[in-house]
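# Below are the sequence and a predicted model for it; my questions follow.
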Amino acid sequence: MIRILVADDQALVRGALAAMLDLEPDLEVVARVGDGARVVPEARRTRPDVALIDVRMPEVDGLTAAADLVRALPSCRVLMCTTFDRPGYLARALAAGASGFVVKDASPEYLVDAVRRVHRGLRVVDPDLAAESLTHGTSPLTARESEVLAAARWGASAAEIAARLHLAEGTVRNHLSSAIGKTGARSRMEAVAIAERWGWL
């Protein structure tokens, strides 16, 4: 029996995934969580073989939760399952130690097969996303540029970003300028949109 943890912030999706997986004779959902902060505690309590984790969740995002889980419970394989088929998310998920990445519009048969394959130690990646990630998967932004650009996504001024990140205002402007150049954008908000589209933020 393959024991599974399902982590998704949408209760309806979480319940549907769990119900679908529980229909299989060799699969058993042993835990369901609605935010990334609960992934590791529940995994330690229930000892799943595979964790099915959404990318975007409150408290702690799925990519961070995946990395935390891989460190805390290396025997548990991680399969990211998300609506957001962005190349940058795939690259970041694999870097975090995930064994697979599938999108939610995949067929139930594909998802069930992905769980079994990941459990066997194989890597499973959505083929269309894998092809796209060869071009756009790796972010051109440095960690600091990503941090500054993420802080700018809600329209914060350079002074506000500087105060929040404890940086000089000139340093913030330099990072924003660099991020705009690297993304090929014409403005900081366009740079944010491009970075989000490819999953770099």
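Arrived safely, thanks for sending. Numbering: from 1, shown residues only.
# From now on I want contacts and neighbour counts done on CA atoms only, so please keep to that.
Fine.
# ok, the residue of the chain positioned farthest from its centre to residue 176 distance?
Distance from the C-alpha centroid of the chain peaks at residue 170, with 31.4 Å (Cα atoms, centre = their mean). Per Cα to Cα, to the nearest Å, residue 170 is found 10 Å from residue 176.
# do the same with residue 76
39 Å.
# What are the neighbouring residues in contact with residue 119?
2, 49-50, 77 (Cα atoms under 8 Å, 6 or more residues apart in numbering).
# now the residues you listed as CSV including neighbour count, distance to residue 43 and secondary structure?
Converted to CSV, these look like this (neighbours: other Cα atoms under 10 Å; distance: Cα to Cα, whole Å; DSSP: H, G, I helix; E, B strand; the rest coil):
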residue, neighbour count, distance to residue 43, secondary structure
2, 16, 14, strand
49, 23, 9, coil
50, 24, 10, strand
77, 26, 11, strand
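# now the strands for this structure?
2-7, 27-33, 50-53, 77-82, 100-103, 124-125 (DSSP state E).
# Comparing the ones you listed, which stretch has the densest surroundings?
Of those, the one with the most neighbours on average (mean count of other Cα atoms under 10 Å) is strand 50-53, at a mean of 28.
# I'd like to know which elements that strand is packed against.
strand 2-7, strand 77-82, helix 108-119 (3 or more Cα pairs under 8 Å, 6 or more residues apart in numbering; DSSP states H and E).
# got another, please set it beside the one above:
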Amino acid sequence: MTIRLLLADDQALVRGALAALLSLEDDLEVVAEVGRGDEVVARALATGAEVCLLDIEMPGADGIEVAGRLAREVPGCRSLIVTTFGRPGYLRRALEAGAGGFVVKDTPAGELAEAVRRVHAGLRVVDPALAAESLVGGPSPLTDGERSVLREALEGATVATISARVHLSPGTVRNYLSSAIHKTGTSTRVEAARAAQRRGWL
């Protein structure tokens, strides 16, 4: 039995390398490659992909969001996050979204192929070191509102700009930012946003 794979990564070189490595396995077949997160669901449906390997940071939609959409919209298709960003917060959010596994890009080819097989079989695969770190770190303390304003603050946006983009009053935005600054132990909204991003909370 051959497992049909879709590879989603915005770096063509990485996609090509993954495709070449995984295609060496007799039971794995790469049926699609995409460079944007918002192309994954349609291509998975069109090609009958059974496992989608997803990067986290992609244009259109990030891999965690895509994993959630696949779980809801493509029955029988599982997802495996393969990323450079081995952050405990990302791991927790990916699994909560419905991803079947989470590994980092420096995983040896043989282990990655085995991770694909295990996810296809309905098992959960998680990088062991990251799993341990995630347990120690605990869940993200940020609310959805705090996350939404911090994403905008990453770019140094003003309160007025954030307010317009997320459709909240300036007062509410200030309250969310103040709370997020306190939770991250930082001094400014940009520092809070960067700290949250480093921990995989955004």
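Looks like it came in fine. Predicted model only: the values in this text are computed from it and were never measured.
# picking that back up, kindly reformat the strands of structure 1 as CSV containing distance to residue 131 of structure 1.
Putting the strands of structure 1 into CSV (distance: least, Cα to Cα, whole Å) gives the following:
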stretch, distance to residue 131 of structure 1
strand 2-7, 26
strand 27-33, 30
strand 50-53, 22
strand 77-82, 17
strand 100-103, 13
strand 124-125, 10
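# Of all these, which one is nearest residue 187 of structure 1?
Closest approach to residue 187 of structure 1 among those (Cα to Cα): strand 77-82, 28.8 Å.
# In structure 2, which residues correspond to that closest one?
Counting by TM-score structural alignment, strand 77-82 of structure 1 pairs with residues 78-83 of structure 2.
# Measure the mean distance from that stretch to structure 1 post-superposition.
The superposed stretch 78-83 of structure 2 is, by mean Cα distance after the TM-score superposition for structure 1, a mean 0.6 Å from where its aligned residues fall in structure 1.
# Other residues contacting that stretch?
By Cα under 8 Å, 6+ apart, stretch 78-83 of structure 2 touches 50-56, 63-64, 67, 70-71, 94, 98-105, 116, 119-120, 122.
# Return the distance of it from the chain's centre.
Chain-centre distance of stretch 78-83 of structure 2: 8 Å, with Cα atoms, centre = their mean, to the nearest Å.
# In contact with residue 87 of structure 2, which residues are there?
130, 198-200.
# repeat that for 7 Å
199-200 (Cα atoms under 7 Å, 6 or more residues apart in numbering).
# same check, this time on residue 191 of structure 1
Shown in contact with residue 191 of structure 1 (Cα under 7 Å, 6+ apart): 179-180, 183, 185.
# let's see 6 Å
180, 183, 185 (Cα atoms under 6 Å, 6 or more residues apart in numbering).
# which residues touch the first one?
Shown here is residue 180 of structure 1, whose contacts under the criterion Cα under 6 Å, 6+ apart are 188, 191.
# mind checking what it lines up with in structure 2?
In structure 2, residue 180 of structure 1 lands on residue 181 (TM-score structural alignment).
# so how far is residue 19 of structure 2 from its match?
To residue 19 of structure 2, residue 181 of structure 2 is 42 Å away according to Cα to Cα.
# Report the buried residues of the helix ranked longest in structure 2.
The residue-count maximum for a helix in structure 2 (DSSP state H) belongs to helix 170-184. By 16 or more other Cα atoms under 10 Å, the buried positions in helix 170-184 of structure 2 come out as 170, 173-174, 176-181, 184.
# from memory residue 199 of structure 1 sits against residue 88, does it?
Yes - the pair residue 199 of structure 1 and residue 88 qualifies as a contact (Cα atoms under 6 Å) at a distance of 4.1 Å.
# Between these two, which is the more surrounded one?
The neighbour comparison of residue 199 of structure 1 against residue 88 (other Cα atoms under 10 Å) goes to residue 88, with 24 against 21.
# show me what contacts that one?
137, 198-200 are the contacts of residue 88 of structure 1 under Cα under 6 Å, 6+ apart.
# at 8 Å what do you get?
133, 136-139, 198-200.
# Distance to residue 9 of structure 1 added to the residues you listed, as a markdown table?
Putting these into a markdown table (distance: Cα to Cα, whole Å) gives the following:
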| residue | distance to residue 9 of structure 1 |
| --- | --- |
| 133 | 25 |
| 136 | 27 |
| 137 | 25 |
| 138 | 26 |
| 139 | 26 |
| 198 | 22 |
| 199 | 19 |
| 200 | 21 |
